[in-house]
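>>> This is a predicted model, with the sequence first.
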Amino acid sequence: MAADAPIPAARRPSAAKVRLLEVADELFYAEGINMVGIDRIIAEAGVTKATFYKQYGSKDTLILEYIVGRDRQIRESLTELERTAPDPAATLRTLVDTIISDTNRLDFRGCPFINAAAEFPDPAHPVRRAIVAHRDWFTSFLESLLERVGHPTPGAAADELYLLRDGAMAGGYAGDPIAATSALTRAAERVLREALG
């Protein structure tokens, strides 16, 4: 390709591919990945089995796309939040508010990444590797915010906040969401006080 040749536009996924992923995303999160069969996804998406196999080839590929898609949504959302918030402390507070809001949704079923990790125990599985990549990115995002806020130990504080986020999401689904999110709010404010003095 010549240096001045235009870069070809990325091909948009077909409507069938998008629909299959939308249906899978909804069902995998609501009911569990291993509980939902391909035939049900195909039926609810309104496509043929041949179309499914042409678009994804296997359920494993669709599962990985589900995890990667959830990761992409969160990265885009947090990047936009960081861009529009007045400062890193406001970004952290808004993030905590978002987690609290999520736990109060009627369709809330906990963290999709923790749920998926429970269904894929092999750490070498591509789904588990994608989950680890997501968690590493999220922790780095928190660490960067805490560093800019001036926290004396931003890495340790990011680990603590992420663990608290995990606990709030698990506790909010399996137990009392008010108690879980109240604990998250208190801990996040303590972490910010450590930075802001």
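Received the coordinates, thanks.
>>> rest of the way, CA atoms for contacts and neighbours
Will do.
>>> In this protein, where's the longest helix?
helix 59-84 (DSSP state H).
>>> Could I get the buried residue list for that one?
Buried residues in helix 59-84, defined by neighbour count with 16 or more other CA atoms under 10 Å: 59, 62-68, 70-71, 75, 78, 81-82.
>>> Columns distance to A168 on top of these, output as TSV?
Formatted as TSV, these follow (distance: CA to CA, whole Å):
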residue	distance to A168
K59	30
L62	28
I63	25
L64	25
E65	26
Y66	23
I67	20
V68	23
R70	19
D71	19
R75	20
L78	18
L81	20
E82	22
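>>> farthest-separated two in those residues?
Pairwise distances across these (CA to CA) peak at 34.6 Å, for the pair K59 and E82.
>>> hmm, back to that, next secondary structure after the longest helix of the chain?
helix 88-103 (DSSP states H and E).
>>> Closest one to T181 out of the buried residues of helix 59-84, please.
Using CA to CA, the buried residues of helix 59-84 come closest to T181 at L78, 19.1 Å.
>>> structure B:
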Amino acid sequence: MSTTTKRPSPARERLIDTATRLFYEEGIHAVGVDRVIAEAGVTRATLYKQFGGKENLVLAYLMNEDEMLRAMFAAAGEAAGTGPDDLLGAVVDGIAADIRDRHTRGCPFINAAAEYPDASGAVRQLIDEHREWFRGTLQAVAEGAGLTDPPDVAASLVLLRDAALVGGYLDGDDRVRPAFERTARSVIEAHRAR
């Protein structure tokens, strides 16, 4: 029995990478499948074989974003050292770096939600699952650090991240990132057990 996992095909990876770049930079509905196909260097048949249509490509794009964020959290946990306070600091630093370096046009999940208003649709369900994971992860980090009211800490940090990603796009990270860091750290300090 083989224990190796099947790697995605190079064509599938190119499609996801191309869709990720174009959907994030220009908007999902603004980018047609013909453009994704052309820039990925694949055929229409390949796109439909891999994804069946644009909505599944959108879902793959968002799943890719979700997986990258989960990997960033895992790496922060490994790099933070042994203390829960170090992990809290790494989370704030990681979000600040994301605002500055990667998600410079807002949150891909918020952007996608604006284009897919049907809350019962597959895209919005995936977004909801991502947000629940993110909120739950922040709550677990807050619990591990012994903060009071971890659900409130998590809700506050989610709200601050949402605002910072949108604000970073509109007002620039130089203005928004320091405000995010200061406010996030004040939320954490306000919930330390005395």
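That came through, no problem. Keep in mind it's a predicted model, so treat the numbers as computed, not measured.
>>> quick one: TM-score?
Overlay of the two chains. TM-score (TM-score structural alignment, normalised by the length of structure 2): 0.92; 192 aligned residues with a CA RMSD of 1.7 Å.
>>> how big is the offset of the longest helix of structure 1 relative to structure 2?
Its aligned residues in structure 2 lie a mean 1.0 Å from helix 59-84 of structure 1 after superposition (mean CA distance after the TM-score superposition for structure 1).
>>> And that helix, what does it pack against?
If contacts are counted by 3 or more CA pairs under 8 Å, 6 or more residues apart in numbering; DSSP states H and E, helix 59-84 of structure 1 sits against helix 15-31, helix 88-103, helix 126-149.
>>> What residues in structure 2 pair up with that helix?
Counting by TM-score structural alignment, helix 59-84 of structure 1 falls onto residues 54-79 of structure 2.
>>> so how far is the matching stretch off the chain centroid?
In terms of CA atoms, centre = their mean, to the nearest Å, the centre of stretch 54-79 of structure 2 is set 6 Å apart from its chain centre.
>>> and the counterpart of A174 of structure 1 in structure 2, what does it touch?
Here A174 of structure 1 is matched to L170 in structure 2, going by TM-score structural alignment. Contacts for L170 of structure 2 (CA atoms under 8 Å, 6 or more residues apart in numbering) come out as none.
>>> hang on, D152 of structure 2 in a helix?
Yes: counting by DSSP: H, G, I helix; E, B strand; the rest coil, D152 of structure 2 is part of a helix.
>>> Distance of the residue mapped onto it from structure 1 relative to R165 of structure 1?
Using TM-score structural alignment, the equivalent of D152 of structure 2 in structure 1 is A156. Applying CA to CA, to the nearest Å, the value for A156 of structure 1 to R165 of structure 1 is 14 Å.
>>> So for these two, which sits in the more crowded spot?
Neighbour comparison, A156 of structure 1 and R165: the larger count goes to R165, with 23 against 14 (by other CA atoms under 10 Å).
>>> Now do the same contact list for the more buried one.
I99, L184.
>>> go on, the one 4 residues further on?
Under the criterion of CA under 8 Å, 6+ apart, the neighbours of M169 of structure 1 are I99, T103, G110, C111, A180.
>>> Mind doing that once more with 7 Å?
Listed by CA atoms under 7 Å, 6 or more residues apart in numbering, the contact partners of M169 of structure 1 are T103, G110, C111.
>>> T103 of structure 1 now?
Going by CA under 7 Å, 6+ apart, T103 of structure 1 touches M169, G172, Y173, P177.
>>> which of the contacts of M169 of structure 1 does structure 2 keep?
Compared against structure 2 with both residues aligned by TM-score structural alignment, their matches' CA atoms under 7 Å, these retain T103, G110, C111.
>>> The last one: how many residues sit nearby?
When neighbours are defined as other CA under 10 Å, C111 of structure 1 has 20 of them.
>>> list the buried ones in stretch 29-38 of structure 1?
Buried residues in stretch 29-38 of structure 1 (16+ other CA under 10 Å): Y29, A30, G32, I33, I38.
>>> May I see those organised as TSV, with distance to V132 of structure 1 added?
Shown next, in TSV, are the buried residues of stretch 29-38 of structure 1 (distance: CA to CA, whole Å):
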residue	distance to V132 of structure 1
Y29	18
A30	22
G32	19
I33	18
I38	25
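>>> Closest to L92 of structure 1 out of these?
Y29 (25.5 Å).
>>> The closest one corresponds to which position in structure 2?
Y29 of structure 1 maps onto Y24 in structure 2, by TM-score structural alignment.
>>> ditto for P121 of structure 1
So P121 of structure 1 corresponds to P117, using TM-score structural alignment.
>>> Just confirm that match is within a helix.
No: assigned with three-state DSSP, P117 of structure 2 falls outside any helix and is coil.
>>> With adjacent residues omitted, what lies nearest to it?
Using CA to CA, 6 or more residues apart in numbering and skipping residues adjacent in sequence, the residue nearest P117 of structure 2 is R124, 7.5 Å away.
>>> That neighbour and N111 touch, don't they?
No: taking CA atoms under 7 Å as the definition, R124 of structure 2 is not a contact partner of N111, at 11.1 Å.
>>> Settle it for me: which of the two has more neighbours?
With neighbours defined as other CA under 10 Å, R124 of structure 2 and N111 compare such that R124 has more, 21 against 16.
>>> Tell me how far the more buried one lies from V31 of structure 2.
From R124 of structure 2 to V31 of structure 2 the distance is 19 Å (CA to CA).
>>> Kind regards, and thank you for your time.
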